[in-house]
Structures are given as C-alpha cells and as structure tokens.
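Asks: Whatever this is, show me its structure:
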Amino acid sequence: MTLNFEHTTLGQRVIFGAGEAAEKIAAEIDRLGADNVMVIISKSATEKVADFDEHFTVALWHREVVMHVPAEVADRAVVAARGKDIDLVVTVGGGSATGLGKAVALETKVPIIAVPTTFSGSEATNVWGRTENARKKTGIDDAVLPATVVYDAELIRDLPGDLAVASGLNALAHCIDSLWGPRVDPINQALAVEGIRALNEGLPSVRADSTDLDGLERTLYGAYLAAVAFASAGSGMHHKIAHVLGGTFNLPHAQTHATILPYVLAFNAPAAGDAEQRMAAAFGAPTALDGLQRLRGVVGAPTALSELGFTAADVTQAAELSLQAIPANNPREVTAEELSELLTAALNGSDPATLS
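Replies: I've put the predicted structure just below:
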C-alpha cells in the first residue's frame, strides 16, 4: 500500500480525573501563568463549580451562554473580557459554553481551559462558530483551540438521559463525518473508528440518567477521539446539513445531529467502501447503518426533525443552503432533489434504509 497524505496533530493538554476538576484547573492556571481568569459557565453547570473559589481566584464570572453563539452574545463576552484584562478563559458547560470561550479567544488571543459537561467535542477542535443574520458561520483558527481540556466524569453524572444520548450521538457524528471529511487521512480515520467503538460501548450505560462513572468516562474518551478526528478531517456532509438546520432554523444542536445522522449515513454508506466496512466492524454489526440503528434503539435516540421544530415548509430552503456547503469529496454526488428527500425522511422519522 502506498501512503500519500498530510496530517496535522493539534497541540493540546488533556487531563482526566473524576472529582478533581477544580484542583486540575488551578494547577493549569499556575502552569500558564494567568492572573485574571474569566469563567464562562452555562446555566446548567452553575452548581458544579461551588468549589472553584476554594482553589483559584475568578476575576469575572460570565453566564450569558446561548446556543449557536449568536454574534451579539459573542461580542458582549469579548467586551466583558477586555474590560477586566482577562488573560485566561475557563469554560464550563457544553458546546455552547466552549463556543463562547472560543469567540473570546478568537478576538483576544487568550488561552482557554475547557471543562466539558456534555460530549459535544468542541473542546478538542480549533473550529469556531457564530450565528449572525440566521446563518451559522464557522472557521478554523489555532487561537481557539483550548490549551487544556479537563475531563471530570463527576461533573456529568447528573446530565439528563435524553441530553446525554443526543450529545453522545453528536460525538458519533464527528466520527462518521471524519471518515469522509474534506481532509480525511488514515490517522483521523483510525481515531474515528476507535471513537465509534468507545461510544458504542459507553453510551448504553449512560442512558436514562445513569451515574455509572465507567460508562461516562468511556463516552468522554470516545467523544474526545471523535473531536480530534473531526478537527483533522473537517466538516463533511452531515455537519454541513446540521449547521444549516441549527443556524437558519434554530434547531437544538445535539438533538439535530442525533436525528439526521442515520439518514446521512444511509445516503453515503453505499459509496463509502472501506470506510463503511470499518464502521460496521467498530459497531460489531453487519453494516454501519445496522450498528447505528441498533445503538439508537438501545439508547432511545430522537427520531424526527418535526419533534424539534422543523417543518415541511423548511425543506426546500434547507436543501438549497446545505447543497452549497457539502464538500466536493463527499462519497456520493448530491443533488437538491436528493437532499430534499433526505430532509423529508428525517422530518417524518421514516426508515433511513429507504435512502440507500
């Protein structure tokens, strides 16, 4: 076999330690030599940080965290950070909190310590996003890659089961998109396949508000691998559609990813060749779609975009906007008509196998 590819490995410190988030953050603040720390924290994570003040000084608590990082919210956070001469940002929460921290870092160039409380994976990528005029814009800048990620499974023990499932399937979408992303290579494919295996093992044990630390840590591990693979491979067809659904129609992020994933997989799988076979093996199933659908059934995944606020009247616009963004190297050529069919099936929760 002849190998001919380029791969960039992002530089980042990753720390696992259940019940140790505050002391790990304090050690990283000392290591990075920061004096004025801003903590960006989502509403759902507020009670998780009661011990922060015992370990380090917080110059600014910032609690305005909004899904899809609206431009005006991002701008207010940047102004607040500059007003306090912030030299380090700690984010605590899901992808929205991490995304807001990235918005601050993009403008101020201060480092980030990310403490995820979901499986979103944003903490392990150099991808930023913000929504303006009903369009979600994304970009790549190494300034937004968190310098350190602290994974503490204790912080996600109370994650509601339905959100844990949706967030975990969002991580799985990172893996699957990485197997055919615009910068796909053998290294990010290997990470993605291991991520699928870990998520397939971990997610069933964290459904229904589980407090199983082993399952939570397996899922965090899989989500991290998924994000690293995704940061390298780039956004494929799945994420381009999801960004349109989130940015233009304001659908909830994780649930949207969880819902459309089997439809994109069913569409691309027949043309994905070896990638499909490797996914199937990671799932331990005859086909990748069989494995994904089995997992979705076990964890009780969301099934229809109609349940999230998407309507039949939105399909044509969503298809047109998505078509403009899908990478040219997608395993299968895509038409507006096919995208409309895919979105209609996802809208109604139809059997994804009909798309293949």
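
Asks: alpha carbons only for contacts and neighbour counts from here, please
Replies: OK.

Asks: Checking the residue nearest the centre of the chain next. Helix, strand or coil?
Replies: Taking CA atoms, centre = their mean, the centroid of the chain lies closest to residue 120, which sits 3.4 Å from it. Classification of residue 120 using DSSP: H, G, I helix; E, B strand; the rest coil returns coil.

Asks: hang on, it packs against residue 95?
Replies: Yes. Assessed by CA atoms under 8 Å, residue 120 is found in contact with residue 95 at 5.4 Å.

Asks: Grab the nearest non-local neighbour of residue 256.
Replies: Leaving aside its chain neighbours, residue 256 sits nearest to residue 242 (6.6 Å; criterion: CA to CA, 6 or more residues apart in numbering).

Asks: chain center to the strand or helix carrying that neighbour, what's the gap?
Replies: Per DSSP states H and E, residue 242 falls inside helix 237-249. Between the centre of helix 237-249 and the centre of its host chain there is 13 Å, according to CA atoms, centre = their mean, to the nearest Å.

Asks: Let's compare: structure for the following, please.
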Amino acid sequence: MKSFVYTANPTRVIFGPGASSQLPRELSRQGLRAALILSTPYQVEDADRIKNLLGSEAVGVFSEAAMHTPIEVTEKALEVTRGLKADSIVSIGGGSTTGLGKALSIRTGLPHISIPTSYAGSEMTPHLGETAKGVKTTRSDSKILPATVIYDVDLTLTLPQTLSATSGVNAIAHAVEALYAPDTNPVIALFAKEGVRALASSLPIIGNDAKDRAARSQALYGAWLCGTCLGNTTMSLHHKLCHTLGGSFNLPHAETHTILLPHTLAYNSPVVPEVMRGLAEVLVDAEGDAINGLNGLLDRLGVKRALKDYGLKEEDIDKAAAIAVNNQYANPREVKQDKIRELIRRAWAGEPARADL
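Replies: Take a look at the predicted model:
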C-alpha cells in the first residue's frame, strides 16, 4: 500500500428523517441565540419554517443567495448580518445557499449550520467558490467548513426530479475527482466508491418516483460521502472547467457538472486505469467501462447533455478553453488547450463522451 496522509474534518453531522427539528437543540448546545437564516428567493418558505421553529432565537431571514456566490450578494448579506447582530448562520437550501453561508462565516467568524436540501455536497467541504466581475475563484480554509450539517430527508422530497438528478451527478463528480487526486488515500477511495454506488443506484429510482423515501435517504447518504471526498482532496480538471464555465459564462452549476463529468473522466481515462476499473464496479450497467456507465446513467436520468442548451455559444468555446488552461493545476493527465477545446466542443454539442482525445 502507498504511503498517505488522511485528516478528518471536524464537522458534526446529524442525519435522519425530521432531523431539522433538532436545530434548536443544536443552537443551544453551542450557546447560540441569534441565528440569521439564509435561502434563495425560491426557498423562502423553507427559511420561514426554520425561523418559526427557532422562534426568538432567529433574528431574521436573508433570501437572496445566488449561484456562484457573487461578491455583491455576500456584501449585502454581510451588512444584514451585522445590523441584526447575528451570532450564527443557518443556511437552508442547495449549493448557492451553502456557499453564501460559507462566505459569511469566513468573513465574520460566526458558526455556520448547514441544512442541505439538494445533493450538491458542498456543505462537507472547506472550499468556497466566489464570483467577482465574471471570474470565479476558489479558496480553501478549514474555517470555511460548516460547524454542523443537518441532513433531513424530509426536506428533499419536494426537490424537483430534474434538479435531483443534476445535483446528484454533481456529487458524483466530487467522488470521481477524489479517486485520482494527488492527495487521495484509501479511506477517501472507500467513501468515493460507496458514494457513487449509492447515488448511481438511487437517482434513477427518484426519477421515477420523487417521493421514494428509501431512495431519497440513499441519495442523501451518497451526497454526504461524495462531499466529504471533495473536502479532503485537491480539485482537478473537472472542477476547473465547471468553475470556468459557471463563473465566466454564468452556466448553471449542477447542470454544468452533469454534462461535463463523462467528458472529463474520458479525458483522464488513459492514465487512471485503476480508477476506471473501480468506477465500473459501482456504476449500474457499466459493463466494465466507467465511461459507458456514466453515459448510461445520464441517459436513464433524462437530463440535458449539451452546454448550448444552457446558453453557451459556439464562439465561446475558444475563450473557455483558454481560461481553463491559464493556470495549471493538479490533474493526472497534462492539460492541453487544443484537447480541452475539443472536450468543451463535444459537451457544447451534447455528444456522448468517448476516450479518444
């Protein structure tokens, strides 16, 4: 066995049906009495429900969280946080709300309790991606990690099936990159394979029956594991491309991850044969080929496969490729602009991924 270093992140996890009802007890455990609740404009109802649950221990709701954590939204939320004299942050929602919670927490030092309602997994990472003037940058700091994460399957039952699919594949992407990260280790590999298995088996069931509680629980469990993988390893080509396309071209986060994942795995496949074999074992109907497995999963989920469907223009492909290779980063295969351009073109056109780049 190779030598490795493994550091466990100190997040407290509360998992189970109705788990969000334990929030008042969790605030009391930490000696907190003035929580600011965060949401997107589309989840105000969820935020209000949490506010009612907390009663006098909630000082207000900020419901303007947005994709890619724009700096201007963070600055506005920061003024509200200070004006209300909040002593803690409670985020309820997907990656957008979690990102805002992280941005506020790292700036103020206030503890952040995250209640995820999707499968993005960012609540388990010390990473924060922020967008300023059309450029998305990522930083990592252990202080960015939420202090507590509450996984309540009941809050995911109304997650639309299409968003369930794309946020779930987004989580799978975290695990896939963790398997070939330069700082991976056997513990994370176990988490990654189990997370992929849980999501790949449960997401198609959710696609047929959004109220299937067993499948929803399995998917939330998988998302937790996959998010933990991302929180413990270095991001590579896949996340770099997603941040480029999201931050510079305002493409939706989960959908971009979903479209790109088979292509980025195919790009790296020639140099990570062990990873490819491991993924093929946990992907449904992969038939020994992980790329087949991912292509097939996206087909079963019925998600859109083309970046052009989300607004990327053909003339943007060259610019996206140039931005993506501007700063070299950890990736098992050398990143070359001409090949990345072709990868993006295939994803733009909606072609199935194939390992011939």
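
Asks: one step back: which bit of structure 2 covers the helix holding residue 242 of structure 1?
Replies: Per the alignment by TM-score structural alignment, helix 237-249 of structure 1 matches residues 237-249 in structure 2.

Asks: now swap in stretch 98-107 of structure 1 and tell me
Replies: The aligned range for stretch 98-107 of structure 1 is 98-107, by TM-score structural alignment.

Asks: Skipping its backbone neighbours, what lies nearest residue 84 of structure 2 in space?
Replies: Leaving out its chain neighbours, the residue that sits closest to residue 84 of structure 2 by CA to CA, 6+ apart is residue 59, at 6.4 Å.

Asks: What count of nearby residues applies to that neighbour?
Replies: 19 (other CA atoms under 10 Å).

Asks: and it, that's in a strand?
Replies: Yes. Counting by three-state DSSP, residue 59 of structure 2 is found in a strand.

Asks: any idea how far it is from residue 114 of structure 2?
Replies: 17 Å (CA to CA, to the nearest Å).

Asks: how much does the match of helix 237-249 of structure 1 stray from structure 1?
Replies: With the two structures superposed, stretch 237-249 of structure 2 lies on average 0.3 Å from its match in structure 1, counting by mean CA distance after the TM-score superposition for structure 1.

Asks: Touching that stretch from outside, list them.
Replies: Here stretch 237-249 of structure 2 makes contact (CA atoms under 8 Å, 6 or more residues apart in numbering) with 68, 131, 134-137, 173, 177, 251-253, 256-257, 260-261, 264-265, 312, 320, 323-324, 329-331, 335.

Asks: Return a PyMOL selection command for the buried portion of these.
Replies: Selecting only the buried entries of the contacts of stretch 237-249 of structure 2 in PyMOL, with 16 or more other CA atoms under 10 Å as the criterion:
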select buried, resi 68+131+135+136+173+177+251+252+253+256+257+260+261+264+265+312+320+323+324+331+335
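
Asks: buried residues in stretch 20-35 of structure 2?
Replies: Those would be 20, 23, 24, 26, 27, 32, 33, 34, 35, for stretch 20-35 of structure 2 by 16+ other CA under 10 Å.

Asks: Now the third one: closest residue in space that isn't a chain neighbour?
Replies: In other words, residue 24 of structure 2. Of all residues not flanking residue 24 of structure 2 in the chain, residue 54 sits nearest, at 5.9 Å (CA to CA, 6+ apart).

Asks: so what secondary structure elements neighbour the helix or strand where that neighbour lies?
Replies: Using DSSP H and E, residue 54 of structure 2 falls within helix 44-54. In terms of contacts (3 or more CA pairs under 8 Å, 6 or more residues apart in numbering; DSSP states H and E), helix 44-54 of structure 2 is packed against helix 23-29, strand 35-38, strand 58-62.

Asks: Out of these, which is closest to residue 153 of structure 2?
Replies: Nearest to residue 153 of structure 2, of all these, is helix 23-29, at 14.6 Å by CA to CA.
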